[in-house]
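Student: 3D model of this:
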Amino acid sequence: MACGSQWRRRGHAEAGLPRIRPHRNEPRQPICLRHTCALPDSRTGRPGGLAHLQPDLHPGHCPHPERPHRIPPTQRLHRPPHRRPAQGMTEIRHRIERAGRHELTITSAFPAGTDHIQLPIWRPGRYEQGDFGQYIRGMVQRTDTGWQPLSKVGLHRWQTVEPSESVEVRFQFTAAQLNAGSTWADEALLYVNPVNCLPYHDDLADIPVHIHLPDIPHDWYIATALPHMGDSEDGVHLMAKGTQELMDSPWMAAPADALWHGQYEVAGHPFHIHVWGQRHYDDDAFLEAHRKFTESQMATFGWLPVPQYHFLYLFPDFQARHGVEHEASTVIAWGPADQLTHSDGQPSAGLEEVIDIASHELVHTWNVKRLRPAEWMPYDFSQASPSRLGYVAEGVTTYLGDLFLLEAGVIEMEGWLRRFEKLLTRHLWNPGRLQTSVADSSVDTWLDGYKLGVPHRRGNIYVEGAVLAFLCDVALNRAGGGWLMDALAELVGPDQSRALTEERWWSTLERRAAKRSPEGAVEIRQLRADFCEGTEDTWPELVDAMMHQGIEATLEPHADPLARCGALCGQGREGRTEVKVCWPDSPAWEAGLRRGDVVDQVETERNQLHVEWQRDSVHATTSQWMLPEGAGHFARPRLGMFPG
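Tutor: Predicted coordinates:
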């Protein structure tokens, strides 16, 4: 089996390529097989589900194929011994064919005893229910008498027939979303995120999975982190070690002239850049930016948890802004592509954003893919998996992603300040941060974390988590405990447990902050109480922390007097001015304004504001109140370096 770079042209021979073994510091995680309890099969008399397979007890995987010693207890996550499936259960097979624009025909084969199949209800990197079953139709199973429709026994689960025999199912999948986390198929591109569209069975999590793509033309390339089994006359073949790797390993295939590939190497590890879409920027400068931030991150963490890494870019001609992390790759979608340019050697705002996302996603290789909340070890795709550590998974990653760009020289201090200003604006303009803690907001991503939601109900784990990360970073440094990236590097080490708990995270920060004096640990505990578990206003603490870093922070009153009074407006339907956020207990709030109301006219007379607006966008209303003193609401943070 050839497992080199997954930059493959159809039809090229791959014989003789060396087999890349797992990195010496990359343990193989034991995944416990859970056997279903079901009534005996009426035809065979054997137990239902997979219980009749009589699996052998297996003490655990080895870190290397040639090294027989068992993995250390810290890597086992306190799970029961792994159970090896019975003989004859060799692999699961998925055959994926394009069936017209935005349509896929998927045929999946499972071992005997598979009493049901199901689709994941969520995907890694998006902590909400995805409901991918809504894109499936025509689920049938092959029987002796032909294809038989299957009955649903849940929103994402189908009951099979004759499970004592090998199970082969077929269905149609609508692949019409081109973003970083979905699946797309047309005549020019096949982009598949397996967690959207491939069924699985919990008890078969460790069974190898064979992917067959029969209709990939010979002049197409395929980009993926999955091992490539070689090409043949019947198409492309990929292989995953099991369900966890499969669901976290997307691929894209396109004509050779439409899929650009670049490569660089850091510390002996290949890093691949694959780009689908028009490129209006300097390829060399784009690759060099990746190399720089990769070197910075590798220098901090000291190792890479995977043998090689792949950046998969989708640059369509339409609007797209999205990035998703995966075990050994990331997918980043950004459009329109013609806004990604270089001018006088400098990247456009759009290209800067792409580089920001790329740095963020690479940090995830250590923070989320290597070290992740214990609730996600391993991923349970059958149900929601909320965690109170979303602010670490996403907030710390957001903060460090930009910081690595600064350390690598990809951006200057002015660029970092501009990014942090933008982050602080989103933070300060969200009244929800004062209502729900960032720890509770981490849980609530499963309710409304990725949609507009109630504007003043909760915080944003990316933004509020990044602000908390900055405060912890400064507190650690002030106490002589190093930096936050040093603490994370300690936790993601190759000999450390991969499961993260709240206690482990905060005790690590406290211990490092207490190296010089116990007061450092006290400050960390106070930050946790006030801004992680609590909802205190961060601005006074932010001003102090930034001053310690030589940064002057001020608040500039909003230019719109209505915003200063608590009603932040923007363009709404039919070009009307609509209230987007109304700050609770502000003058505008007390006057009755809420999100969605239409503002017709605003006049200022001396220190009073006169507003004509439409309640619920239809009922004409007039209100008048005094302008607030000081900066008021929705003030803009301004950052600059102190002289010297």
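Student: Could you use CA atoms for every contact and neighbour count after this?
Tutor: Will do.
Student: show me where the stretch 351-500 of the chain has strands.
Tutor: For the stretch 351-500 of the chain, the strands defined by DSSP state E, counting those that start in this stretch occupy 372-373, 499-500.
Student: Check which helices and strands the first one sits against.
Tutor: To tie it back to what came earlier, the one meant is strand 372-373. Under the contact criterion of 3 or more Cα pairs under 8 Å, 6 or more residues apart in numbering; DSSP states H and E, strand 372-373 touches strand 499-500.
Student: Distance from the chain centre to the strand it packs on, please.
Tutor: 17 Å (Cα atoms, centre = their mean, to the nearest Å).
Student: If you count neighbours, what's buried in whatever helix or strand comes next after it?
Tutor: Downstream of strand 499-500, the next assigned helix or strand under DSSP states H and E is helix 502-513. Using 16 or more other Cα atoms under 10 Å as the test for burial, helix 502-513 gives 505, 509, 510, 511, 512, 513.
Student: tell me which of those is nearest to residue 370?
Tutor: residue 505 (14.5 Å; Cα to Cα).
Student: and for comparison, fold this next one:
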Amino acid sequence: MFEYTISCHCPTSQFTQIKLEIILNQSNLIRLQLPAWRAGRYQIANYAQNIRNFQVIQPDGQALFWEKTTKDCWTFNATKVGKYQIHYEFFAGKMDAGSSWVDDQQVYLNLVNCCFEVKGAALGPYSFQFDLEGFSQQICTLPEISNRKYEAINFQEVADSTLLAAKKLTHWQLPLREVMIHCWFHGEVFFEKKSFLDTLNSFLQKQLNDFGGFPENEYHFIYQLLPYTHYHGVEHKKGTVITFGPADKLKEKSSMMELIGVTSHEFYHAWNVCSIRPRDLFPYDFSKENYTKSGWILEGITTYMGDLYLLKSKIFSLEEYFGEIEKTINRVSRDFGWKNQNLLESSFDLWLDGYQAGIPDKKQNIYANGSLVAWAIDIHLHQSGSSLAKVMKHAYDRFRYGQRSYQEGTFWRVITKFGKEWKSNDFYKRFIGGNESILKELEEILPYLGISLETKPNPDSICRNLGILYTENKIQKIHPESPAYPHLMIGDKITQVEEKEKIKISIERLNGQVLDFDFKVKANFYPIYFLKATEVENELRNLWSE
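Tutor: Okay, here's the model as predicted:
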């Protein structure tokens, strides 16, 4: 067994003190591998930069020489049998749903950030004790084996777990069939308990019914309700951490719907990712990048289904659902990355630039583009008498717990099996493995649901006529077919615009130039997309939204 003890002597310093004890029965080279990334964010995080004062104490009480072999791996040569102690400090100074934060009110740790995987010793469980005097209320998503002592069967479980110890936590419970749902809130709660739990119950029950079961017997929603603007969620097998702020905005329906939306998304991940996972990611190797082409399945399908269940459970009206999807459609319509990189390539490149804007029109967003592809798939499946929900239940029954993890091609064959009357392979070649816009496909197939995808001119004349997207007068993007494309640059500051027969625009460039341009052409760049129900009743739409 590997035993961790975590304490925090001075919370305002944001440093935690961590002790790891390893009992060795034979000499060996011990490698302590700190994760370089975490599940749910396919990007190198370099948690090792937050560690200081590392030391190894051998069984006789003497300090032992150690060295690093990579930026994330500490090694030492254990020549004596007995108990070795590893001491170090970890700086918890980043608040989001996948990081760690300490202050005078809480100690919040995602264990993947700060705990080592022990290599070179016999495999065994990892135990945890938290010596956090002053933070009397605690939740840890690891199994509790005795009073505030927790144990993980292996490091994969450690890396999937969260600790929140605080001076004050609000705890609500929601029995959901065979699952006990726990809601933990740190921060001020500005909404009513019954209304919130009733809302959760409606869409959680829908998800659980469609899958026919849940992989765990309890699940923890850990909410960090913050006084400043924040919005983030990270999935775990036994729970999720969600950050939201400002918390007082949750008195407003629109903000509460944002919180409910991310809650639905993360709960769906309990099946899709935590239980249904591609072979590329099973098990996780936290020491390096784990490449996969299945990102559109992991995040695209989850994004689509998370929102759809809010419609299915009547939390969203059809018009409110349209409003959410229109945001995604308009985001996708402004980017032409689909011309240069298909969804498989964009999934693979998550490690490169998946979480930043990147260069213009280079990639697709696996969340946004992937969710629209998932919607199109669901429409085609409904036309064949099936649904994406049925596909996902089959995937859960077949692939859960990593017993038979899937390959991206295998997953597509499952979809094809459920869409017998649909030219699914042609769809795959065009919109997943190919370079066609999914918006054109949606325009063609949405009428089957009695829905039309329409456009109206962009109300911003510079955007509409010149294809220029800008923020605070600084150009962020130029449509590649715009007459301004050969003349203006990203980063140019617009100082003056005159619109008569011509469009006259003055700019200041980063290199110091002040330039004037005249453009004759008027066009309809970046139109606004919107959805409209063309039929009061539609049988297929009713099946889709039930």
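Student: Mind checking the TM-score on these two?
Tutor: After superposition, the two chains reach a TM-score of 0.93 (TM-score structural alignment, normalised by the length of structure 2), with 526 aligned residues with a Cα RMSD of 1.8 Å.
Student: all helices for the stretch 301-450 of structure 2, in order.
Tutor: For the stretch 301-450 of structure 2, applying DSSP state H, counting those that start in this stretch gives helices covering 302-312, 318-333, 343-348, 350-353, 368-383, 388-399, 408-418, 424-427, 438-445.
Student: can I get those helices in TSV with distance to residue 191 of structure 2?
Tutor: Compiled in TSV, the helices of the stretch 301-450 of structure 2 are given as follows (distance: least, Cα to Cα, whole Å):
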stretch	distance to residue 191 of structure 2
helix 302-312	19
helix 318-333	21
helix 343-348	38
helix 350-353	36
helix 368-383	30
helix 388-399	31
helix 408-418	40
helix 424-427	44
helix 438-445	37
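Student: I'd like to know which of those is closest to residue 213 of structure 2.
Tutor: Of all the helices of the stretch 301-450 of structure 2, helix 388-399 comes closest under Cα to Cα, at 9.4 Å.
Student: Find the nearest non-adjacent residue to the counterpart of residue 381 of structure 2 in structure 1, please.
Tutor: Per TM-score structural alignment, the equivalent position to residue 381 of structure 2 in structure 1 is residue 476. With Cα to Cα, 6 or more residues apart in numbering as the criterion, residue 476 of structure 1 has its nearest non-adjacent residue at 5.1 Å, and that residue is residue 513.
Student: From the buried residues of helix 502-513 of structure 1, pick the one nearest residue 598 of structure 1.
Tutor: For these, the nearest to residue 598 of structure 1 is residue 505 (45.6 Å; Cα to Cα).
Student: Tell me how far the residue mapped onto the closest one from structure 2 lies from residue 238 of structure 2.
Tutor: Matched to structure 2 by TM-score structural alignment, residue 505 of structure 1 sits across from residue 411. From residue 411 of structure 2 across to residue 238 of structure 2, the span is 24 Å (Cα to Cα, to the nearest Å).
Student: which residues does the match of residue 505 of structure 1 contact?
Tutor: residue 395 (Cα atoms under 8 Å, 6 or more residues apart in numbering).
Student: what's the single longest helix in structure 2?
Tutor: helix 193-211 (DSSP state H).
Student: who's in contact with the closest residue to residue 28 of structure 2 other than its chain neighbours?
Tutor: In this structure, residue 28 of structure 2 finds its nearest non-sequential neighbour in residue 78, 5.3 Å apart by Cα to Cα, 6+ apart. Counting by Cα under 8 Å, 6+ apart, residue 78 of structure 2 touches 27, 28, 29, 30, 58.
Student: Quick one, which of the residues you listed are buried?
Tutor: Using 16+ other Cα under 10 Å, the buried members of the contacts of residue 78 of structure 2 are 28, 30, 58.
Student: Just give me the closest of those residues to residue 511 of structure 2.
Tutor: Distances from residue 511 of structure 2 to these, taken by Cα to Cα, are shortest for residue 30, at 54.0 Å.
Student: is it true that the match of residue 381 of structure 2 touches residue 520?
Tutor: Yes - the criterion here is Cα atoms under 8 Å, and residue 476 of structure 1 meets it with residue 520 at 7.2 Å.
Student: No further questions, thank you.
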